[in-house]
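Engineer: following is a predicted model, sequence given first.
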Amino acid sequence: MANFDIDDFLKNLTACPGVYRMLDAKGKVLYVGKAKNLKRRVGSYFRNSKLAPKIRILVNQIYNIKITVTHTENEALILENNLIKALQPRYNVLLKDDKSYPYIFLSADDFPHLGFHRGAKQAPGQYFGPYPSVSSVWQTLKLLQGVFPVRQCEDNFYRNRSRPCLQYQIKRCTAPCVGLISKEDYNQDIQHVVMFLKGRDQQVINELVIRMEEASQQLAFEQAAYYRDRVASLRRIQARQYISGKKMDIDVLGVILAERMACVEVFFIRGGYNLGNKTFLPKLEGNLTPQELLSAFIAQYYLNREIPPVLVLSHQPKDMNLLTEVLSEQAGRKITLIKPDRGPKVQWVKMALTNAKINLDQCLAKKSSIAARFKSLQRLLNLVNSPQRIECFDISHIQGTSTVASCIVFDREGPRNADYRRFNIKGIIPGDDYGALRQALTRRFKKKEGIFPDLLVIDGGKGQINQALTVLEEIGVIETTVLGIAKGPERKAGKETLFLAGYENPIMVTPDSPALHLLQHIRDEAHRFAIINHRKRRARGGKLSRLEEIPGLGPKRRRKLLIQLGGLQEIMRAGVEDLAQIKGINLVLAQRIYDILHR
């Protein structure tokens, strides 16, 4: 493991589900594995002293590890399978058991049947998948049966029929078992099934629309209505099927410039799956055109990294030929860069540009809003200059135990996460918030290192302000303004009371004041950061149900989650959409549950 700092790697590794690839010194993949908790699984290779000899040989060759995070463990399972097939890593054959994935199987009989398949692909026919779960296969089969009345019964049942079964009566089968449909008509349905499962669903819809119009012109209205219902059903399930479409690996890049800011949006399409997108907000030096920015981004982002065969661009760089040549040489195969003028790729570019514009607008709005709030705060506090750096302190504990102080930092760009600090408070009387604040401020300012804040915000009233002033005076910090923000008797947002050091009376402010909104944002961020660190400290001293940490998830909802999903481990495996299926759990709460359980 030369030149590979595993401790540093594990320290920054996520606990989300995903796939890991172990590489040797030449960049060749040695092993691909999946994990529901990447941090725990990857760490087990280096913290277990009782590894099998073959695994020890593998570990000694590791030069780098690449990580791909997925939404759920199921997605990681399928991605792992695809990577093993594509990369054929040496050690996967030696170390991993062969896993079986669910597929949809279409037999090669005279009247083929459509069904579920798992295991070796020995029977003649076509296999579609893999699917993320068994339930998704059965769900898709059920949806398809309502649109294409192809038999889904097993052969031993099919060959022993003397009259149609119930599926024929409810119009989910055309009864080929008793000869109620010709082979030609049945094969038309089979062709549509194959086209749909291969992702050519729009072509199926177009053909059905043509037949509907022909039937209508011939006054066969019942037949036209039959085709109309099929088209409607197909459109409803287009977004619900999980199968790979046309196999292609493509990155789609869209760039937007506005007000000396830029956004580059990258969509990743692998094997026909849209794996999602990533937003980049590069800092601009001088005035760049979209073409120049895209050229610089491609060179910086794709050199020395895995490159898909095709990059679809929103703008055409002037040095496109040079970029193509360099990227192809690095990849050892042809890399194509295109700016499409027609076809589906144009829609992909529009999608990337739309997302880029939304993200850039949000960034600009946030920047403009923060600047206006800082100006409003300057007027409210009657400061000579607008604050350039604000620090806020908050104390968190439960009945005086595991006390933690947080220090968060805001400037004209918003939160400066890299400057956040936490202080584990020790040696004070349990519940002594003044003593905790005094210790935190002393540890923050006593070394007189770094940048001092223009404005120091304390979550509290006059008592907390006096503690802060005493500490600053002892240390010799005299140019920092101190402000206290205390919750009112009702403890509601907008009812806060502001106390400025040096003034006897509190500052009156309206609930809609931009300055108050800024202070509320800063105070809430300090509170959030303090609670996170307090929970980490508590977790080291005792166990805490992770579900109890989630705001908005009360006892009844927790119980319903545990019952319907089958325990905490199943909740950990679930994605946001799965959680939102539970009654009482909306998408916002589902996303919060997922984020907290996987942070």
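Structural biologist: Yep, that arrived. Just so you know, these numbers come straight off a predicted model, no measurement behind them.

Engineer: only C-alpha atoms for contact and neighbour calcs from this point on.
Structural biologist: OK.

Engineer: the helix or strand harbouring Y434: which residues count as buried?
Structural biologist: Remark: Y434 resides in helix 433-445, with elements defined by DSSP states H and E. The neighbour-count criterion (16 or more other CA atoms under 10 Å) identifies 433-442, 444-445 as the buried residues of helix 433-445.

Engineer: what does stretch 38-46 give?
Structural biologist: Taking 16+ other CA under 10 Å as the neighbour-count basis, stretch 38-46 is seen to contain the buried residues 38-43.

Engineer: okay, those residues in TSV with secondary structure and distance to P415 next?
Structural biologist: Formatted as TSV, the entries for the buried residues of stretch 38-46 read as follows, by DSSP: H, G, I helix; E, B strand; the rest coil; distance: CA to CA, whole Å:
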residue	secondary structure	distance to P415
L38	helix	28
K39	helix	27
R40	helix	30
R41	helix	33
V42	helix	32
G43	helix	32
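
Engineer: which of the residues you listed lies closest to P344?
Structural biologist: Nearest to P344 among these, counting by CA to CA, is L38 at 35.8 Å.

Engineer: residues contacting the nearest residue to the closest one once chain neighbours are set aside?
Structural biologist: With sequence-adjacent residues excluded and distances taken as CA to CA, 6 or more residues apart in numbering, L38 is closest to A15, at 5.2 Å. For A15, the residues meeting the contact criterion (CA atoms under 8 Å, 6 or more residues apart in numbering) are 36-40, 598-599.

Engineer: structure B:
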Amino acid sequence: MEHTDVETAFDAGDFLKTLTSRPGIYRMFDTQGQVLYVGKARNLKKRVSSYFRSSGLAPKTRALMKQMARVEVTVTSTEAEALLLENNLIKLHKPRYNILLRDDKSYPYIYISTDDEYPGLTFHRGARKGKGRYFGPYPGSGAVRESLHLLQKMFRVRQCEDSFFSNRSRPCLQYQIKRCTAPCVGLVSAEDYAEDVRHTILFLEGKSTVLNTELAKKMEAAASRLDYEQAAVFRDQIASLSRVQERQYVSGESGDMDIVAAAVSAGQACVQVFFVRHGVNLGNKVFFPRTPQDSSEQEVLSAFVAQYYLEHPVPGRILLSAELDDVALLTEALSEHAKHRVELSSRIRGERARWLKMGKENAAQALTARLGSQAGMQQRLHLLQQMLDLDEVPRRIECFDISHSQGEGTVASCVVFDQEGPRKSDYRRFNISDITPGDDYAAMEQALLRRYTRLKKEDALLPELLLIDGGKGQVSSARKVMEELQITEILLVGVSKGPERRAGMEILHIPGQQRELDLAPDSPALHLVQQIRDEAHRFAITGHRQRRAKARNVSPLEGIPGVGPRRRQQLLKHFGGMQEVARAGVEDLGKVTGISRDLAQKIYDTFHG
């Protein structure tokens, strides 16, 4: 059920008279129909009525009500259902008066393919659809890589790709440096390898006591039968395990727990989350939610917990740095969402209180550093505004760069900076095709055309300033695209390295104004331009290298119409490898099952031009 009043002026009195007392969500709109705020309520009538009091409203609520033109409500069966709907609408509309979590990345896991004869241990990000065990989530790829490195040294379970594993005829370097037992060529028995996998799982499950006891017994048994080499392996595993435990294990914990601490200052907020799984500290991740002015620590934590844990795995226990008014509702909603009991607590003692204190200190320190860096960012933006003679400080800057190797694997990058710095969730790459290899002007035109055609179609946010890595030629290409798309409100600036091509000697080219800016090397505005240009360059090179590596790993057979995976496999099996396929004549190719004379000719032509 919804109440809307679009055609006539909003009458708060009439609206409140008919409002229900059931649970639900309410949306506040401005005169342009933009959603300003989304809220949930156990009692809609009571909650929405509180906004229309004549006094006692907080400053941010007064600011909201000055812009509010109408209210719409949606009734739900329960308050927990309202919480879910509120979360979805906040993600959809991103209202300016809501606290908004920016968390665009999926989290990595360690994956063990336990259904394989010789299971592999790998880094995994994305949907968990494969058969096997997943351990995590970890706060970032660095934490996963570190754990994989430790496990490789301790238990020597393979970490190679299945395709690499299945095609070995001799042990790889990992076996030589004692990081793998070479199951690919049968240098370890299936039973012994399975034991290494089991020990790995015990470690990841946090069952360190059981694992230590087992390894100690195995060491003694190996020594008693005079197998001192094997006993030394177990001894080294026990020593490595002890060192890891000292660093990673959380005293007194054996299950899954997150420590969530917030800090609020100067209209901004930071949330730190420490991940503990099976009693092991997997590390921490920092978040900077977008917060309206005067938001409290409790408000930030409440919004964060709802938005974050309704999108990510929920541990059994969550420690919070402040007591929340809606803790009962959050507990109910998260328990129902996670399909297991969830405990939210803030009043704690002992070791857990120490962890929470550490989380709060980390959050406060990260926020202080961010505010300091933003102050520097604001200064540089103001100087850039003055230097370019802009009407106001640019809120959004985009920069493009082109990367290739002698025309191969051309990639264009687009990086985005706003008033807080780099906005990595908005970065984009474009694989350039159908141009003359090495034609940077055509590559730039294609990238810009694709980027801004899409933004115009979607009525998305356009930048006030567009930086192009290059001189007059690149800027001219960019200007041609902007004219074609009838985008006139963006200032185009080319960034070239100057005659000596040295950092600090950059020249800015501004088309239409017949001027070039040669800035002093110590100019903060120039430093900002350099930072943005260098980030675009880095992002382009990374994309180019990935594209080039992928292209060089693709089989020539994959580009032939009519040659699918099965026929590729038959060809390789029949001839014993790609090199022999390339040498084969049309007659020989036609002898392979499923390869017609015409198809044989196509395959031959692919290798012989």
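Structural biologist: Yep, it's here. Keep in mind it's a predicted model, so treat the numbers as computed, not measured.

Engineer: average distance between the helix holding Y434 of structure 1 and structure 2?
Structural biologist: Comparing helix 433-445 of structure 1 with its match in structure 2 after superposition yields a mean distance of 3.1 Å (mean CA distance after the TM-score superposition for structure 1).

Engineer: for burial, what's the neighbour tally of N277 of structure 1?
Structural biologist: N277 of structure 1 has 15 neighbouring residues, counting by other CA atoms under 10 Å.

Engineer: confirm it sits in a strand?
Structural biologist: Yes: looking at N277 of structure 1 with DSSP: H, G, I helix; E, B strand; the rest coil, it is inside a strand.

Engineer: that one pairs with which position in structure 2?
Structural biologist: Matched across to structure 2, N277 of structure 1 falls on N284, judged by TM-score structural alignment.

Engineer: and its match, what does it touch?
Structural biologist: The neighbours of N284 of structure 2, taking CA under 8 Å, 6+ apart as the test, are 139, 272-275.

Engineer: helices or strands next to the helix holding Y434 of structure 1 in the packing?
Structural biologist: Contacting helix 433-445 of structure 1 under the criterion 3 or more CA pairs under 8 Å, 6 or more residues apart in numbering; DSSP states H and E are the following elements: strand 389-398, strand 401-411, helix 462-475.

Engineer: from the chain's centroid, how far away is stretch 395-406 of structure 2?
Structural biologist: Relative to the mean C-alpha coordinate of its chain, stretch 395-406 of structure 2 is positioned 21 Å out (CA atoms, centre = their mean, to the nearest Å).

Engineer: what's in contact with that stretch?
Structural biologist: When contacts are defined by CA under 8 Å, 6+ apart, stretch 395-406 of structure 2 is touched by residues 410-419, 437-438, 440, 443-444, 462-469, 532-533, 536-537, 540-541, 544.

Engineer: try stretch 130-141 of structure 2
Structural biologist: The contact list for stretch 130-141 of structure 2 (CA under 8 Å, 6+ apart) reads 107-115, 128, 144, 204, 275, 277, 282-285, 313.

Engineer: how about stretch 295-306 of structure 1?
Structural biologist: So stretch 295-306 of structure 1 is contacted by 317-320, 323, 327, 330-331 (CA under 8 Å, 6+ apart).

Engineer: farthest-apart pair in those, please.
Structural biologist: Across the contacts of stretch 295-306 of structure 1, the two members that end up farthest from each other (CA to CA) are K318 and A331, 21.4 Å apart.

Engineer: so between the two, which is more surrounded?
Structural biologist: Relative neighbour count places A331 above the other of K318 of structure 1 and A331, with 17 against 12, counting by other CA under 10 Å.

Engineer: identify the residues contacting that one.
Structural biologist: For A331 of structure 1, counting by CA under 8 Å, 6+ apart, the contacting residues are 306-307.

Engineer: please tell me how far it sits from K339 of structure 1.
Structural biologist: Going from A331 of structure 1 to K339 of structure 1 by CA to CA, to the nearest Å gives 21 Å.

Engineer: same question, S328 of structure 1
Structural biologist: The span separating S328 of structure 1 from K339 of structure 1 equals 17 Å under the rule CA to CA.

Engineer: again with I358 of structure 1
Structural biologist: 21 Å.
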